[in-house]
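In: My questions are about this predicted structure, shown below with the sequence.
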Amino acid sequence: MVNLLAAYADRPLPRSIAVVGNQPLPPDPQRAKAIDACDLVIRVNGFVLDEPSGPAVVGSRVHVVVFNRAVRATPYVFRDYRRRLYLLVEPGRLHWEPEYVPEWWPADLGFVPVSNREVVLPLSDALGLPTRTESTWSTTGTLAAWIARTSFPAANLILTGFSFIDDPNQTSWEHAAGDSCIVGPEHQIAAEGRLLESWTKTGETELLR
């Protein structure tokens, strides 16, 4: 996976990575500029992008899309899809999730499944989640952040759009596009927030609100 990520980045060994979650954020030209300046930009599920005629919020560049089978596709998810890497996370396959591809998925678009053994379970161990025996695992956003941090540990990492870092007790959340929804019972977002916030104390991870 590291080689794949590097192949889609602006340089073989990215020095800066942005992982953009789907929390609604106010306009901020500096945030948008910082995201788009990264060597590798990773976005999650039904993400949004800035339009040239609109406000600067989260930038417009995408190298990698990390998604799950329940993705609610926005108009941006498949824009320029031949230029992106699509990584499918499927922790539910450890328990009850069926293996299928959405009927609306582009016939000429492949994706790379993310290994549960090599990625999902080590993250669950770091979070203290008993994923091997119980139906509990991290959100797709935290999985994307984990992939970035563990693949390129020396890179400067920007995190943004992760509402549970500041609001770990929320039971529902808004999305930058689409309807709000409940926080799935399989997620322990307080633990995820603590992990991501701990990274910001190392000097190599920055949280942009």
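Out: Arrived safely.
In: all contacts plus neighbour counts: C-alpha atoms, from now on.
Out: Will do.
In: quick one: the helices in this protein?
Out: With DSSP state H as the definition, the chain shows helices at residue ranges 2-8, 29-36, 121-127, 140-151, 189-199.
In: ok, Trp173 - contacts?
Out: Contacts of Trp173 were listed using Cα atoms under 8 Å, 6 or more residues apart in numbering, and they are Gln23, Ser163, Ser180, Cys181, Ile182, Val183.
In: follow-up on the earlier one: among the helices of the chain, which is the most enclosed?
Out: For the helices of the chain, average neighbour numbers computed from mean count of other Cα atoms under 10 Å are highest in helix 140-151, which has a mean of 21.
In: Kindly supply the ChimeraX command isolating those of the contacts of Trp173 that are buried.
Out: With 16 or more other Cα atoms under 10 Å as the burial test, the buried ones among the contacts of Trp173 are selected in ChimeraX as follows:
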select :23,163
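In: Turn the contacts of Trp173 into CSV, columns for distance to Leu121.
Out: Listed next are the contacts of Trp173 as CSV, based on distance: Cα to Cα, whole Å:
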residue, distance to Leu121
Gln23, 25
Ser163, 23
Ser180, 28
Cys181, 25
Ile182, 24
Val183, 20
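In: also this one, for the comparison:
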Amino acid sequence: MLVLSRLMTAALGAASLMVNLLAAYADRPDPRSVAVVGNQPLPPDPQRAKAIDACDLVIRVNGFVVDKPGEEVVGSRTHVVVFNRAIRATPFVFQDYRRRLYLLVEPGRMHWEPEDVPGWWPADLGAVPVSNREVVLPLSDALGLPTRDEPTWSTTGTLAAWIARTSFPTAQLVLTGFSFIDNPDQTSWEHAAGDSCIVGPEHQIAAEGRLLDSWTKTGDTTLLR
């Protein structure tokens, strides 16, 4: 069983309302397994796809993809979408959106990011803001990032993983699509959909990779490559 750090325990208690929302969208109110799927391009793997879709709660990030009929890469189920305002929406982002929870992370609001909603966002789709104080800053503290004073914070993928781990600490966590765990020195991102882009200067992905990799040593987190 994962032993929570003091920072993770504080985040869990403060974000209880978000935990209740996540539980409401899961297959069961006490998820025993949670998958967080990043956007690294991955080769076909039937076992990976089945492991993701078998989870009680599946969280995907930003401009994600899901498997089309006949594909077996990252599964097809989605309960929760964690995104930021710079999202590059794929055709999959809004599929069946009335049945999903959309969580908006906005750490940049602490420094320079404007409070804008993309003009193409569906008019009948709401989004739940993720608290910077209750979620983003505890994660930054765990990563050793001075987010309160400087414009540096984690990627949306690591925020999604942190939300999953702190919200359901006894669940089995399945991670996949996080390229920086194996390649912490990369300076650009390759995406499963869309063009590549630089790793933003606000991110310290080596620290994020160390944190997520440390979780895999606990027995409660599995990394699927």
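Out: Happy to help now that I have it. Model, not experiment: these values are computed from the prediction.
In: which residues of structure 1 does stretch 207-223 of structure 2 align to?
Out: Residues 191-207 of structure 1 are the counterpart of stretch 207-223 of structure 2, counting by TM-score structural alignment.
In: The matching stretch: end-to-end distance?
Out: Stretch 191-207 of structure 1 has its terminal residues 17 Å apart, counting by Cα to Cα, to the nearest Å.
In: before we move on, what about stretch 129-136 of structure 1?
Out: Using Cα to Cα, one end of stretch 129-136 of structure 1 lies 7 Å from the other.
In: ok, now stretch 212-219 of structure 2?
Out: Between the start and the finish of stretch 212-219 of structure 2 there is a gap of 13 Å, counting by Cα to Cα.
In: For the residue nearest the centre of structure 2, give me its contacts.
Out: When structure 2 is reduced to its mean C-alpha position, the closest residue under Cα atoms, centre = their mean turns out to be Ala160, at 2.3 Å. Under the criterion of Cα under 8 Å, 6+ apart, the contact partners of Ala160 of structure 2 comprise Val36, Ile59, Arg60, Val61, Val82.
In: In this structure the second one contacts Val36, no?
Out: Translated: Ile59 of structure 2. Yes. Between Ile59 of structure 2 and Val36 there is a contact under Cα atoms under 8 Å: 4.8 Å.
In: now the most far-flung residue of structure 1 relative to its centre: how far from Val41 of structure 1?
Out: Computed with Cα atoms, centre = their mean, the maximum C-alpha offset from the centroid of structure 1 is found at Ser53, amounting to 25.6 Å. When Cα to Cα is the yardstick, Ser53 of structure 1 and Val41 of structure 1 sit 21 Å from each other.
In: So which of the contacts of Ala160 of structure 2 wins on neighbours?
Out: If you count neighbours using other Cα atoms under 10 Å, the busiest of the contacts of Ala160 of structure 2 is Val36, which has 30 neighbours.
In: Just tell me what that residue corresponds to in structure 1.
Out: Taking TM-score structural alignment for the superposition, Val36 of structure 2 sits opposite Val19 in structure 1.
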